[in-house]
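Predicted structure and sequence below. I'll ask about it afterward.
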Amino acid sequence: MSTHEVTNQAPPLVDYDVYGADAALREGVARYAAPERLAEIDGELGELGRAAGSAEAQHWGELANTHEPVLRTHDRYGNRIDEVEFHPAWHSLMNRAVSAGLTGDAWTRPDGHLRRAAGFMVWSQAEYGHGCPVSMTHAAVPALRTDPALAEQWVPLLTSRSYDFGLRAPQGKRGVLAGMGMTEKQGGSDVRANTTRAEPLAADGEYTLTGHKWFCSAPMSDVFLVLAQAPGGLTCFVLPRVLPDGSRNTFRIQRLKDKLGNRSNASSEIEFDGSTWAQRLGPEGRGVATIIEMVAATRMDCVLGSTSLMRQALAQAAHHAAHRSAFGGPLVDKPLMRNVLADLALESEAATATALRLASAFDADTAPEREFRRLAVAVSKYWITKRCPVVAAEALECLGGNGYVEESGMPRLFRESPLNSVWEGSGNVNALDVLRVLAREPQVVEAFLAELRLAEGSDRHFDTALKELLTELADPAELETRARRVVERLALLLQASLLLRHAPAAVADAFCLSRLGGDRGSTFGTLPTGLALAAIVDRTRPAV
C-alpha cells in the first residue's frame, strides 16, 4: 500500500568526476607537475576520476565487500592448493587499478610518483580494500632494485599495466602482484624478534624457510618479500608462489583474518614448512635495511589511503547537506552544519596538500628531498591516519540516521578508517621512528625545519607555534613520553606551512587559527566566528 511519496532525500553521489570535483587535488597536481606534462596528467586523472565516480565502479565496491574472499586450501581431490577466490567485482577493480598504472607508474614515467599518488587517491574512492595489493606491488620495486639480477626478473612484471591473476610460472605471465610477510605473532612490529628460519642451500643466494607469519598481505600474489633469520641474522628474501618449473612453492595459507574492515581484501596467516624456497635479497643480517624502502613506500600509501577516505567522507557529507532540507532550508546553509563541513574540509585539504608534497619529494629524489621525506613520511603517516577515523565518524553523522545505514556506504568508510593507523607500524611505532631521526639524523631534521620556515612571517599563530616547537625539541627530558605531542606539532606545522603557501587565504587562515591558535573546541564544528566558512565549504562540494 502506498503511504507517501519519497521526498527530501539526497540523491546518490554517483556519475561524477572524483578528480574534477576536488579542487585541492587538482591544484596540487598543477603545482608539482612539469608544465609540459600537466595536460596529459590532468586528462588521465580526469578519466580515472570519472570511472571512480561511476555507478559501475561503486557497484563493484559494494559487491567486492559483500562477497568476501574465500580460502580454498584443497582441490576436490584433496591436493593442497592454497588459493584465494575473489568475486569478479574485485578483479574488475584490480584490473582498472593496474591498467591505470597504480602499481608501476611511479617507477616508469616522468612525474611518476605524483601521477600515481593522485591516481591512487582518486581510484581508492571507488573501493579501499583492493588498495592493499596495489600498494604492495608498487612498494616492492625499490627493495628489489637492491639486487640487479632479481630486479631484472621481477620489476618489469611488477610495473606492467596488465592484470594477470592466477598462480602460474611468472615467466609466462603478462604482469604479477607482490605481497609482504614480516609480522610474526610473538613480535608484531618488533621484527627483530622474528623466529622464521632460513637455511642456506648449495646454490648461492638460495634458502629454504621454516616458520609462521601472523599477518601476510595479499596472499594470492605471485611473489613476496619476507624476513627470516639466516645464519648471519635477520635477512630479506624473495619468495615466489610458483617456481620457475611451474610447480607450486610450499606456501600454506592457514586462515584468512576476520577483520573489522577491509573486508574485500584477503589478509592471512601462512606457514613455511622447511621446503619453502626463497632467494636472498641483500646481505645476510641486513633485512630491515633492505626492506626499509618498501616500508617507506607503503607508509606513504597509508597517507594516500587515509587522505582518499577522508575526501570521500567529506564529499558524501557535503553532497548530502546540499540536497537535504531541514528547519526551513538546505542543511548546507545552516550556520552550524556549515561549521562542521568547513572543519572537515580543512582536515581534508591539509591531508591532500601534505600527500602531494610528499609525492613531489619522491619524484625529485635529490639529497635534500630524501632527507625531508625521511621525517615527513613518518610524521604524516602518524597524524593523517589518526585523523581519518574521527573525520569518517563526523561525516557519517552529517547524514544522520541515513549515514548509519549500510546502503549509504558510510559504515564501510568508517570501518575502513582505522586501518592505516595500524598498518605499517602503529602510532607509537611511527612516533618512536620520529624520535630516532630527531636524535641521530640532524641533517634530516634541518631539511624538515627548512620546509616549515618557508611559511615564516605569513601568520602569527604559525610563527608562535614554530618557536614553541623548537623549544620543545631542544628539551630532551622525557622525550619518549612526549613523543606523540611532538609528532602532532610537527605534522600540524607542516600542514600549516603548505596551506599558507598554496591554499586560498580562507583555508589557510582558518587552519592556523583553529589548529595552531587554539581557538577551537575538542570536536569538529567548533571553528570560531568571523571565518569564511561558506567559501571553504563551496570549494570542496561536488557539483552534482
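Sure, I can see it.

Every contact and neighbour count from this point should use C-alpha atoms.
Noted.

Quick one: the strands in this structure, in order.
With strands called from DSSP state E, the chain shows them at 70-74, 80-85, 178-183, 197-200, 206-217, 223-230, 233-240, 252-256, 267-281, 325-326, 329-330.

Export those as JSON lines, with columns for distance to residue 30.
JSON lines is the format used below for the strands of the chain (distance: least, C-alpha to C-alpha, whole Å):
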{"stretch": "strand 70-74", "distance to residue 30": "42"}
{"stretch": "strand 80-85", "distance to residue 30": "40"}
{"stretch": "strand 178-183", "distance to residue 30": "31"}
{"stretch": "strand 197-200", "distance to residue 30": "48"}
{"stretch": "strand 206-217", "distance to residue 30": "34"}
{"stretch": "strand 223-230", "distance to residue 30": "35"}
{"stretch": "strand 233-240", "distance to residue 30": "38"}
{"stretch": "strand 252-256", "distance to residue 30": "42"}
{"stretch": "strand 267-281", "distance to residue 30": "37"}
{"stretch": "strand 325-326", "distance to residue 30": "36"}
{"stretch": "strand 329-330", "distance to residue 30": "33"}
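
putting a second one here so we can go through both:
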Amino acid sequence: MNTTHEVFNQPEPLVDVNLFDGNRPMQDALKFNAPALVTTHLSALGQQVGSAEMQQHARLANVFTPQLKSHSRFGHRIDQVEFHPSYHALMTAATASGLHGTPFSDAEQASGTAHVNRAAAFMLFTELEPSILCPISMTYAVTPALKDNPAIYADWAPQLTSRAYDPALKLWKDKPGVTMGMGMTEKQGGSDVRANTTQAVPDGSDAWGSRFKVTGHKWFFSAPMCDAFLILAQTPSGLSCLFLPRVLPDGTLNQLFIQRLKDKLGNKANASSEVEFVGATAWLVGEEGRGVPQILAMGTMTRLDCALGTSALMRHALSLALNHTTQRKAFGKALIEQPLMQNVLADLALESEAATALALRLARSFDRAAVDEHERVMQRLLTPVAKFWICKRGSYFAQEAMECLGGNGYVEEGGEGVMARIYREMPVNSIWEGAGNIMALDLLRALRKADAAAALAHELAPAKGMHPALDQLAASLPTRVELMATEIEARRLAQDVALAVQAALLAQTAPPAVFAAFCDSRLDRHWGHSFGSLGAGTDFAAIIARAQPR
C-alpha cells in the first residue's frame, strides 16, 4: 500500500442529521411566534431533508441542470424543459410538505398558524436545496391573488392547495396538483414594470371572464414548466394582471414560446427563461389597469420567502462550518478550540439566529394581519426591512463560513462542496423581487402610513431596559420614522430598524449570552468590519454550543 495516500484529518460530511431537532434557534422562535404549534411534522421533515438520500437528489439536480427542448425530432414546436429525475423527487417532497399553495386551504387557514408553520418547513427544505423552491414560492404567492378572478380560483384552487406534484404538461383538471409562476420583468424595464411593452388585446369573454390575446416578451420568466402564470401586460385601460395557462381549456398548447434558458451564477436546478407570447390567450385577474398593486401584493409574499430562504442558507452554512471545525485539527487541536475561530463561529451564529428570529417574526404577521392592526402594520414595515437586511448579509456570511472550511469549502464536489453551492445561491434572494434600493425605498413608503412609528415602538417595548445600546437605538427610531428619512438615508434606516427588531426578538427568544453579544457588537459598535471581531468578554462557548447542528 502507498502510505502517502492515507486519508486522515478530513471531516466526515454532515449527513443523516435532523435539521429541525438540532436547530434550537428555530425551535425557540417557533415557541415565541406560534406557541400552540405542534412540531412533530417539522421534526419528521428535518429528518427527511437531512438524509443522505435527499442530499444526493439535491446534488444531482444541480449537476444535471434543466435542458430546453424547443422542438420535437419531427420539427414541431414543443417548448418543454427536461429535468433530471432528482429535480422531480425534490419537487414531490416540497409539495408533499405543503410549501406551495397549501397554507391557503380552508383547514390550514383555520389553524391560525398556517404561514409560520409553512415558513419553518420552507426554511428546513431550503437547507436541502433552495433553487427548486422558486416555483413553489411563486405558487404560494399567486394562489391568494387568483381570488380576484373567482371563476378561475374555483377551478384551480383544489389543485393549487393539494399536496400532489405532477410535472406533466396537460390540462389542469386532469392533474392532481399544479404549480404557478409569474412573468413581470421585460428587457427594457427590469424592476420598472410600468415600462412594460407587452400588449393584451380584448378577445371577448367566457366562463373565466374577460379574455385577451397577448403579444410581447418577458426577460425573466422563471420556472416556465409551471401550469400557468400571472403576467403583466398593457390592456386598453393600462397595465393589468392576466392569467396565462400553458394548456388552454380546449387542451391545446398556448402560444408561449421559450426562447432560451438563463445561464445563471447559481440557482442552477431551477429553469429561468426568456419567453415570447405570440397571440397567447390570457384572462383578466382583478381590475383592468390595476396590475401593479396586484403584483405588489404577490411580491410581499415572495419577499417573505427571500428572507426565509437566506436565513436558512445562513443556518446551513453555519452548520457546515461547525461540522468541519469540530473535526478538523490544526496546530495541535481542533479548529473549533482555536480562540480566533471561536470568535468567527460565534459571530456567525449570532447573525444566523437573528436572521431566523426576524424571518419567523415576519411570517407571524402574515397569519394575523387580517385580524390585528399592529400585525398588519408590522407586516408592511418588516417585509422590506427583513428582505433588505437579511438578504444583504447573506453573501458576506457565506464567504466567511466558506473560509472556515478553507480550500475544502471552495470545491464543488463532495459533502463540503455544498458550501460553494450556497455561496452561488446567496445573491439571488437579494436581487429577486427587488434589490436593496427597491426595498429601502419601499420602507419609506411604508413609513408614510399612519401609526408606523407607534407600531415600531410597541414592537420594541418588551426589550426596554435590557441593554443600554438597544434602549438608545429604540429611542431614536420613532423620531427618524416620523421625520421620514430622505432617500439618501433609506438604507441606513432599514439597517437600523432591522437590528433593533432583531435585538428585541433575541431578548425574548434567546439565552442572555446571545442577546448580550448581539447588542454589544451590532448596536454598541464593539464590532469590526468582518466576522470574528466580538469582544473578549463574549461567552463564546455558550453561543457555539447553542448553534451546533447535532
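Thanks, I have it. From a predicted model like this one, the values you see are computed outputs, not experimental measurements.

Residue 441 of the first structure is nearest to which of the strands of the first structure?
strand 233-240 (23.8 Å; C-alpha to C-alpha).

State the span of the second structure onto which the closest one is aligned.
Counting by TM-score structural alignment, strand 233-240 of the first structure falls onto residues 238-245 of the second structure.

Now the matching stretch on the first structure. Mean distance?
Overlaying the first structure shows stretch 238-245 of the second structure at a mean distance of 0.5 Å from the equivalent residues (mean C-alpha distance after the TM-score superposition for the first structure).

quick one: contacts of that stretch?
By C-alpha atoms under 8 Å, 6 or more residues apart in numbering, the residues outside stretch 238-245 of the second structure that reach it are 194, 227-234, 254, 280-292, 294-295.

now with 6 Å?
Under the criterion C-alpha atoms under 6 Å, 6 or more residues apart in numbering, residues 227-233, 282-285, 288-291 lie in contact with stretch 238-245 of the second structure.

So what does residue 430 of the second structure match up with in the first structure?
Mapped onto the first structure by TM-score structural alignment, residue 430 of the second structure lines up with residue 421.

Count the neighbours of that match for me.
The local packing of residue 421 of the first structure (other C-alpha atoms under 10 Å) involves 25 other residues.

Distance check, the residue nearest to it when sequence neighbours are not counted against residue 419 of the first structure.
Distances taken as C-alpha to C-alpha, 6 or more residues apart in numbering place residue 385 nearest to residue 421 of the first structure, at 4.8 Å, with adjacent residues excluded. Note on residue 385 of the first structure: its distance to residue 419 of the first structure, by C-alpha to C-alpha, to the nearest Å, is 8 Å.

How about residue 373 of the first structure?
The gap separating residue 373 of the first structure from residue 419 of the first structure is 22 Å, by C-alpha to C-alpha.

picking that back up, neighbour count: residue 385 and residue 419 of the first structure, which is higher?
residue 385 (28 against 22).

Give me the aligned partner of that one over in the second structure.
Under the alignment by TM-score structural alignment, residue 385 of the first structure pairs with residue 391 in the second structure.

now do residue 529 of the first structure
Mapped onto the second structure by TM-score structural alignment, residue 529 of the first structure lines up with residue 536.

residue contacts, the aligned residue in the first structure for residue 344 of the second structure?
Aligned counterpart of residue 344 of the second structure in the first structure: residue 340 (TM-score structural alignment). By C-alpha under 6 Å, 6+ apart, the contact set of residue 340 of the first structure is 524-525.

same thing with residue 121 of the first structure?
With contact set as C-alpha under 6 Å, 6+ apart, residue 121 of the first structure has these partners: 304, 308.

How about residue 138 of the first structure?
By C-alpha under 6 Å, 6+ apart, the neighbours of residue 138 of the first structure are 103-104.

From residue 272 of the first structure, how far off is it?
On the measure of C-alpha to C-alpha, residue 138 of the first structure and residue 272 of the first structure end up 25 Å apart.

Kindly report the same for residue 424 of the first structure.
Applying C-alpha to C-alpha, the value for residue 424 of the first structure to residue 272 of the first structure is 22 Å.
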